[in-house]
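# based on what follows, work out the 3D shape:
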Amino acid sequence: MRQDVEIPYQETLIKWLHLSSIPRFGVASLTKLSQKLACQAHDLLCMGQGELLQAGLNSKQVECIQHPDQKGIQRSLDWLGCNKNSFILHYEDPRYPALLKEISSPPLLLFGYGDPQKLSNLQIAMVGSRNPSLNGKANAKLFAQQLGLAGWTITSGLALGIDGFSHQGALAAKAITIAVLGTGIDTVYPKRHQQLAENILAAGGVIVSEFAPLTPARPENFPRRNRIISGLSLGTLVVEAALKSGSLITARYATEQNRDVFAIPGNINNPLSKGCHYLIQQGAKLVTEFADINEEFSHLEFNTNVTNENKIQKKCTQSLATERLLDSVDFEATPLDIVVERSGMPASEVMSQLLEYELRGLVVAVSGGYIKLGEK
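Down below sits the predicted model:
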């Protein structure tokens, strides 16, 4: 009597690495062929040229199947073997995030560092400009921190600007944050975010990419990775974005994936607010605080104490400080000397009170002075 023997994990992984190297061949193609030929995914690798051509594959794809890139496959296996904190998930791996499987073009493979189980956490994607305003930076950190405290995992792309500040806000809340790369998994881009990447992993986060080790930074790969950022997440928050930007590409992916899109409004004269205003006009939800996002997911359990704590902190702060001082700080960066002049208070008292405001979450210190964060 025949007994089925489970294929060893590495042998299965080699087959998936082989499949992932086929040009213009993804999950949709694989599923279609498997159904048409009534076979398992890896059975395609054993078929003859004529059968593969008849099934609809082109000559380049057939060539890749019959002559696999052994060096590339071995390079990925070597990377996996040399890093204790690394993983490779294929599409049929039980740890592959279920939410990502729902999108139209999920990656065949996910390379990563960290605990792959956390890819199934409840996630909110946060994206925005690579050159944000001071207000945009403050909002990214504030929303990421408060969403993280409420129980969300914050997912972004490790890029300069809003991405980086979103990861930092999550880390400040001691929340899990996930970075999706547009380069090979072994390459942090931009390089200046190397320390941020290390901080993410040290805090229990995950770094993931669909691109194998040594894949260079190609411009076309960054928009492509955006579908993974939105695909891992229940919703996408656009903090600040121009009309033509990668952030709006991510928002479009989220809409196509039937996920929620949120946008923070801004100054009508700020070109980096135009993308958010456009999204709001197209049906994205306007948000002014993290609770606006949570109320869309009332069926999920979150740390509601965060909202109550914010209200209590604000009440305590207002009892300790004058409204005149708070009114002296704008929603755009306000220099310290302007705050002193407007309030009519001694500089030492202003600085002391602004520090108290900052600790309470009413203002944030930026390079140009202070920004009022508004009602909580």
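# only C-alpha atoms from now on, for both contacts and neighbour counts.
Noted.
# if I pick the residue most central in space within the chain, what's in contact with it?
For the chain, S156 is the residue whose C-alpha lies nearest the centre (C-alpha atoms, centre = their mean; 2.1 Å). The neighbourhood of S156, defined by C-alpha atoms under 8 Å, 6 or more residues apart in numbering, consists of 125-127, 163, 166-167, 177-180, 229.
# swap in D115?
Contact analysis of D115 by C-alpha under 8 Å, 6+ apart lists 85, 204-206.
# now list the buried members of those residues.
In terms of neighbour count (16 or more other C-alpha atoms under 10 Å), the buried residues within the contacts of D115 are 204-206.
# may I see those residues arranged in TSV, with secondary structure as well?
As requested, these are exported to TSV (DSSP: H, G, I helix; E, B strand; the rest coil):
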residue	secondary structure
G204	coil
G205	coil
V206	strand
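# what is the neighbour count of the residue nearest to W79 when sequence neighbours are not counted?
Counting by C-alpha to C-alpha, 6 or more residues apart in numbering, P213 is the residue found nearest to W79 once chain neighbours are left out, at 7.2 Å. Neighbour count of P213, defined by other C-alpha atoms under 10 Å: 20.
# correct me if wrong: P213 contacts G184.
Yes. If you go by C-alpha atoms under 8 Å, P213 and G184 touch, sitting 4.7 Å apart.
# next one: the spatially closest residue to A173 that is not a sequence neighbour from T153, what distance?
Spatial nearest neighbour of A173, excluding adjacent residues (C-alpha to C-alpha, 6+ apart): Q145 at 5.0 Å. Distance check for Q145 against T153: by C-alpha to C-alpha, to the nearest Å, it reads 10 Å.
# to check against the first, give me the structure of this:
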Amino acid sequence: MTQNTIQYITPNDSIYPQQLRNIHDPPQKLYYRGDHTLLQSQKMFALVGSRKMSTYGKQLVSLFIPPLLVHTIVIVSGLALGTDAQAHKETLHNEGKTIAVLGSGIDDASIAPSSNIWLAYKIIASGGLLLSEYPPGTPGYPQHFPERNRIIAGLAQGVLVTEASIKSGALITAKLAAEYGKDVFVCPGTIFAPLSAGTNTLIKNGAFLVTHPNDILTELGYPEIHTATIIKTKVKQFAQQPEVQKLLTCFVKDAQQSMEELMQKTGLPQDKLLATLTQLECEGIITALGGTRYAFI
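Modelled structure (predicted):
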């Protein structure tokens, strides 16, 4: 059997995840491609959000996932456009394990959205897992996506919603997670952003407001992660870009740095330094504070 072979399990199988036995309407068949041993992990966490992810939403994904991976937590999401795809990509970028729960069949011809088929391949090749209750050949019908959300919510210890409009499917996942007794964590957003209307409503209704990864880790019973640890993890990702590594290392002792300090510590010319800072801003790793000061997010 290869990783690309589609297999299925039922509640009668010992490898069927215990978490799903405890939910309402557990799937009677789970089709999978990849490493099924991930289903035995007791350290799964879901990250969901808007398909129309904003720059802020991308920054949140980049902020919250690396510290979770330090504790070898498996990231669960839905392979949808936007936040789901970014959650899987960020996990793979940080050499973590991820499970994609689809609202379609998991054969090549059925994977929905089809534009994410290469991401699906990468998930499998990196030791992750594709999962669905729908047999091969099943298209991604609209009603399937709310249905699959119960699997995402059921598998995870908790769920983080980064962004959601008032009618977002991510709110369904959050609602189901709460019904299953799981922790629901939510990132706040401006009251003027439609993509924060749903998340702000969740907060008003009692979800955990989080502004730092340690808010989640503490609530779930994991040790907190120090900023320096996160930075050192990021540095490893840029082995082929020594100027980026040099720049990130500057933030280990002080999470805020001025342009002058960075030029002095890195020895990089101003144009190269600005280009590197812009790259890290685009990737959601640092942010400009104004007045030529920058901070590690």
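# got a TM-score for the two of them?
Laid over one another, the chains give 0.80 as their TM-score (TM-score structural alignment, normalised by the length of structure 2), with 267 aligned residues with a C-alpha RMSD of 3.0 Å.
# where along the stretch 101-250 of structure 2 do the helices fall?
Counting by DSSP state H, counting those that start in this stretch, the stretch 101-250 of structure 2 has these helices, from start to end: 117-125, 144-155, 170-179, 197-204, 213-220, 227-236, 242-249.
# tell me which of the contacts of S156 of structure 1 fall in strands.
Secondary structure from DSSP state E places 125-127, 177-180 of the contacts of S156 of structure 1 in strands.
# and these, which is closest to T31 of structure 1?
Distance from T31 of structure 1 was checked for each of those by C-alpha to C-alpha. The minimum falls on V180, at 24.9 Å.
# shouldn't the closest one be in contact with I200?
No. V180 of structure 1 is beyond contact range of I200, at 11.8 Å (criterion: C-alpha under 8 Å).
# ok but the residue nearest to A173 of structure 1 is inside a helix, no?
Yes. With three-state DSSP as the criterion, Q145 of structure 1 is located in a helix.
# keep only the contacts of D115 of structure 1 that stay in contact in structure 2.
With both residues aligned by TM-score structural alignment, their matches' C-alpha atoms under 8 Å, the contacts of the contacts of D115 of structure 1 that structure 2 also has are 204-206.
# gap between the aligned residue in structure 2 for L286 of structure 1 and G82 of structure 2?
Aligning on TM-score structural alignment places L286 of structure 1 opposite L209 in structure 2. When distance is defined by C-alpha to C-alpha, L209 of structure 2 is 22 Å away from G82 of structure 2.
# same deal with H36 of structure 2?
Here H36 of structure 2 is placed at a distance of 25 Å from G82 of structure 2 (C-alpha to C-alpha).
# looking at these two, which is more packed in?
Regarding H36 of structure 2 and G82, a neighbour count based on other C-alpha under 10 Å identifies H36 as having more, with 23 against 17.
# show me the contacts for that one.
H36 of structure 2 touches 15, 129, counting by C-alpha under 8 Å, 6+ apart.
# separation between it and P136 of structure 2?
Looking at H36 of structure 2 against P136 of structure 2, where the rule is C-alpha to C-alpha, the gap reads 17 Å.
# on that earlier part again, the residue nearest to A173 of structure 1 contacts A172, correct?
Yes. Using C-alpha under 8 Å, Q145 of structure 1 and A172 qualify as a contacting pair, with a distance of 6.3 Å.
# counting neighbours, what do you get for the counterpart of Y121 of structure 2 in structure 1?
When structure 1 is aligned by TM-score structural alignment, Y121 of structure 2 is paired with E198. Here the neighbour count serves as a burial measure; for E198 of structure 1 (other C-alpha under 10 Å) it reads 13.
# do the same with I166 of structure 2
With neighbours defined by other C-alpha under 10 Å, the count for I166 of structure 2 comes to 17.
# which residues sit in contact with the match of Y121 of structure 2?
The neighbourhood of E198 of structure 1, defined by C-alpha under 8 Å, 6+ apart, contains no residues.
# change it to 10 Å
188, 205, 207 (C-alpha atoms under 10 Å, 6 or more residues apart in numbering).
# any chance of those residues in CSV, plus distance to A28 of structure 1?
Output for the contacts of E198 of structure 1, formatted as CSV (distance: C-alpha to C-alpha, whole Å):
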residue, distance to A28 of structure 1
V188, 29
G205, 30
I207, 25
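# now structure 2: which of these match?
Retained contacts for the contacts of E198 of structure 1 in structure 2, judged by both residues aligned by TM-score structural alignment, their matches' C-alpha atoms under 10 Å, are 205, 207.
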